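Peer 1: Requesting a structural model of the entry that follows:
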Amino acid sequence: MSLQGKTVFITGASRGIGREIALRVAQDGANVVIAAKSTEEHPKLGGSIYTVAKEVEAIGGKALAIQVDVRDQNNVAQAMKQAAEHFGGIDIVINNAGAIKLSGVEMLDPNRFDLMYQINTRAVLVCSQAALPYLKKSENPHILNLSPPLNLDEKWFASYAPYTITKYGMSMLTVGMNQEFAHYGISVNSLWPRTIISTAAVEFSLGGKALFSRARKPNIMADAAYQILISQQRSITGRLMIDEEILRESGVCDFSNYRYADSEDELMVDLFVAE
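Peer 2: All right, here's what the predicted structure looks like:
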């Protein structure tokens, strides 16, 4: 199967995993909507909606860069409308935008919780709802949320319950929307990495770039997402998947090429993943 001619709307696509997914689907000749806030490259993070659009087009995809704040439902609705009018519809929505602060309740500024909730949980609802009229018209529609398995081990709540709540909210929406949208033929899934990924979130929120020796590159998530997105007629749906899991199902056995560094350090298992 191929995503050629399919329109893929990706939030938070200006860098990291979102950018990597954009480039992966572009290899098929997909229409890629790069929906993010960054219109200029950040001095530390790099990347913007326009730089990714150029990369997408350079490898054979078609790109539409739209500045979007996923907290603003009117902005999101307008972006979906613009994307659908530009490409003739929307087939896939990838809710990748995220915010993180690993803090417990005592020390967390409530405004930071509001930010995480709006960008993580609420944005999944807002973006999926806004895309629904267009997804209903697609031959093989997908919603993919970048969120974890629902692991209720208390260790995930002990030190950073607020962040955990907002990410688990995304996954619970996956479970709910899978049932709610079943009669529309929409596949709804979540995807999460087994190990930490060499992204800005790890560098600035989990312990610095030194951890990259124990990380994998974002392209493992892109390859895993691709396998989900090419699945047909809800053959993969309602699942909260780990990247390795779906890649193994598609026949991948060797994951060494996904390592960020040629290192003997043990890979670091990501948050919410049972070891």
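Peer 1: Could you use CA atoms for every contact and neighbour count after this?
Peer 2: Will do.
Peer 1: Quick one: the helices in the stretch 151-275 of the chain, in order.
Peer 2: Using DSSP state H, counting those that start in this stretch, the helices of the stretch 151-275 of the chain run over residues 155-158, 161-180, 200-201, 219-229, 243-249.
Peer 1: Quick one, which of these gets closest to residue 120.
Peer 2: Nearest to residue 120, of all those, is helix 161-180, at 5.9 Å by Cα to Cα.
Peer 1: Which neighbouring elements make contact with the closest one?
Peer 2: Contacts defined by 3 or more Cα pairs under 8 Å, 6 or more residues apart in numbering; DSSP states H and E place helix 161-180 against helix 110-116, helix 123-135, strand 142-145, strand 187-192.
Peer 1: Centre of the chain to the shortest one, how far?
Peer 2: Centroid displacement of strand 142-145 relative to its chain, using Cα atoms, centre = their mean, to the nearest Å, is 8 Å.
Peer 1: Can you tell me what sits against stretch 55-70?
Peer 2: Contact with stretch 55-70 is made by 11, 22-23, 25-39, 49-50, 53-54, 75-76, 79, 83, 97, 118-119, 123, 126-127, as judged by Cα atoms under 8 Å, 6 or more residues apart in numbering.
Peer 1: quick one on the thing from earlier: right, so of the helices of the stretch 151-275 of the chain, which gets closest to residue 257?
Peer 2: In terms of Cα to Cα, the element of these nearest to residue 257 is helix 219-229, at 9.1 Å.
Peer 1: Mind listing what's buried along the closest one?
Peer 2: Residues of helix 219-229 classed as buried by neighbour count (16 or more other Cα atoms under 10 Å): 219, 220, 221, 222, 223, 224, 225, 226, 227, 228, 229.
Peer 1: quick revisit: could I have the buried ones of the contacts of stretch 55-70 as PyMOL selection syntax?
Peer 2: To isolate the buried ones among the contacts of stretch 55-70 in PyMOL, judged by 16+ other Cα under 10 Å, type:
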select buried, resi 11+22+23+25+26+27+28+29+30+31+32+33+34+35+36+37+38+39+49+50+53+76+79+83+97+118+119+123+126+127
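Peer 1: returning to what we had before: looking at the helices of the stretch 151-275 of the chain, which one is packed in the most?
Peer 2: Among these, helix 219-229 has the highest mean neighbour count (mean count of other Cα atoms under 10 Å), at a mean of 22.
Peer 1: Second input sequence below; structure requested for side-by-side comparison:
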Amino acid sequence: MMAEKHPLTDRTLVVSGGSRGIGLAIALGAARHGANVVLLAKTAEPHPKLPGTVYTAAAEIEAAGGKAIAVVGDVRSEEDVARAVDAAVAEFGGVDICVNNASAIATDPTETLSAKKFDLMQQINIRGTFLLTKACLPYLRTSPNGHVVTIAPPLNLNPHWLGAHPAYTLSKYGMTLLSLGWAAEYADAGIGFTCLWPETYIATSAVANSADFEDALASSRSPEIMADAAVEIITSPGSKVNGGCLIDSEVLRAAGVEDLSRYGGGADPIIDIFVDR
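Peer 2: Modelled structure (predicted):
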């Protein structure tokens, strides 16, 4: 008797900013179940402070059991986004899952935040999410279980978060509002539009390059918790999760995973921004 295929076998993901961190972890999580992955990222050459390139990420995905295409490009560019989606269609026949992971962060106070950083956050976070989702939509409509997963937080209007870093908050909440808007706009299309956000700090390069990074890393969970939560989401029927703003640990607990210790972070991991304790 033949073994039953995993729901992600031969399904195709397009992931922005997937050279490392959460984006790569999600790609690897899907690849372990036989998914195809197209990575859109700018990192053609190694960065002195950041590990990996889009090419090394693609190699990891293939080693994990998936198929991968590396596309060097900028999510802010309509032409680059189109190349990534076209590559997915040409090589794998379509797009089943869009992962809006690429993001820029600057938490400087308003009076010292440069206009360049402000523009960069809005362009990558909001414009990039819009462009990639728009390009994938014609193919998601024909997928048997289309999903758009956006790495963005629930809309938390606690004045603490509104006042902490308004420009960055604007860009991330903009991503969330796009997802919620699409969930309503395409409610009859069967596509699942969801936001996914970590409950705690995640051990990414951003944390590794922060002040007091050793303590921060020790109190951060591994990116695999976001990957496992994403896999739970994208293997669910799109209509079931559509419009959700989900927290990684809550997704896993709902799936029956009670012990999160294997993801690290210690007994009291650092709660992430936009999440009330």
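Peer 1: show me where structure 1 has strands.
Peer 2: For structure 1, applying DSSP state E gives strands covering 7-11, 31-36, 62-67, 92-95, 142-145, 187-192, 240-242.
Peer 1: and stretch 23-30 of structure 1, which stretch of structure 2?
Peer 2: Counting by TM-score structural alignment, stretch 23-30 of structure 1 lines up with residues 28-35 of structure 2.
Peer 1: Residues contacting that stretch, please?
Peer 2: Counting by Cα under 8 Å, 6+ apart, 6-13, 36-37, 60-62, 64-67, 224, 227-228, 231 sit against stretch 28-35 of structure 2.
Peer 1: swap the cut-off to 7 Å and go again
Peer 2: Here stretch 28-35 of structure 2 makes contact (Cα atoms under 7 Å, 6 or more residues apart in numbering) with 6, 8-12, 61, 64-67, 227-228, 231.
Peer 1: For the residue mapped onto residue 147 of structure 2 from structure 1, grab the count of nearby residues.
Peer 2: Aligning on TM-score structural alignment places residue 147 of structure 2 opposite residue 142 in structure 1. Burial of residue 142 of structure 1 is recorded as 29 neighbouring residues (other Cα atoms under 10 Å).
Peer 1: wait, what's in contact with the closest residue to residue 275 of structure 2 other than its chain neighbours?
Peer 2: In space, and not counting its chain neighbours, residue 275 of structure 2 is closest to residue 199: 6.5 Å by Cα to Cα, 6 or more residues apart in numbering. Residue 199 of structure 2 sits next to 247, 248, 249, 271, 272, 275 when contact means Cα under 7 Å, 6+ apart.
Peer 1: ok, those residues in structure 1, which still hold?
Peer 2: Here is what carries over to structure 1 from the contacts of residue 199 of structure 2, by both residues aligned by TM-score structural alignment, their matches' Cα atoms under 7 Å: 247, 248, 249, 271, 272, 275.
Peer 1: If we only consider those residues, which is nearest to residue 209 of structure 2?
Peer 2: Of these, the one sitting nearest to residue 209 of structure 2 (Cα to Cα) turns out to be residue 272, at 16.4 Å.
Peer 1: Check whether the closest one really touches residue 200, as I assumed.
Peer 2: Yes. With contact defined as Cα atoms under 7 Å, residue 272 of structure 2 reaches residue 200; the gap is 4.4 Å.
Peer 1: If you count surrounding residues, which of the two has more?
Peer 2: When residue 272 of structure 2 and residue 200 are compared for neighbours, residue 200 comes out ahead with 22 against 16, by other Cα under 10 Å.
Peer 1: Give the aligned equivalent of the more buried one in structure 1.
Peer 2: The alignment partner of residue 200 of structure 2 in structure 1, by TM-score structural alignment, is residue 195.
Peer 1: Same check on residue 8 of structure 2?
Peer 2: By TM-score structural alignment, residue 8 of structure 2 lines up with residue 3.
Peer 1: Please tell me how far that match sits from residue 144 of structure 1.
Peer 2: Going from residue 3 of structure 1 to residue 144 of structure 1 by Cα to Cα, to the nearest Å gives 15 Å.
Peer 1: Please say which position in structure 2 residue 110 of structure 1 maps to.
Peer 2: For residue 110 of structure 1, the aligned residue in structure 2 is residue 115 (criterion: TM-score structural alignment).
Peer 1: and if you look at residue 247 of structure 1?
Peer 2: In structure 2, residue 247 of structure 1 lines up with residue 252, judged by TM-score structural alignment.
Peer 1: Now do the contacts for its match.
Peer 2: With Cα under 7 Å, 6+ apart, residue 252 of structure 2 has these contacts: residue 229.
Peer 1: Next one: it from residue 264 of structure 2, what distance?
Peer 2: When residue 252 of structure 2 is compared with residue 264 of structure 2 (using Cα to Cα), they lie 15 Å apart.
Peer 1: Same question for residue 60 of structure 2.
Peer 2: 22 Å.
Peer 1: ok so, going back, Provide the count of other residues in contact range of the match of residue 8 of structure 2.
Peer 2: Residue 3 of structure 1 has 20 neighbouring residues, counting by other Cα under 10 Å.
Peer 1: And stretch 84-104 of structure 2, how far out from the chain middle?
Peer 2: Centre-to-centre, stretch 84-104 of structure 2 and its host chain are 13 Å apart (Cα atoms, centre = their mean).
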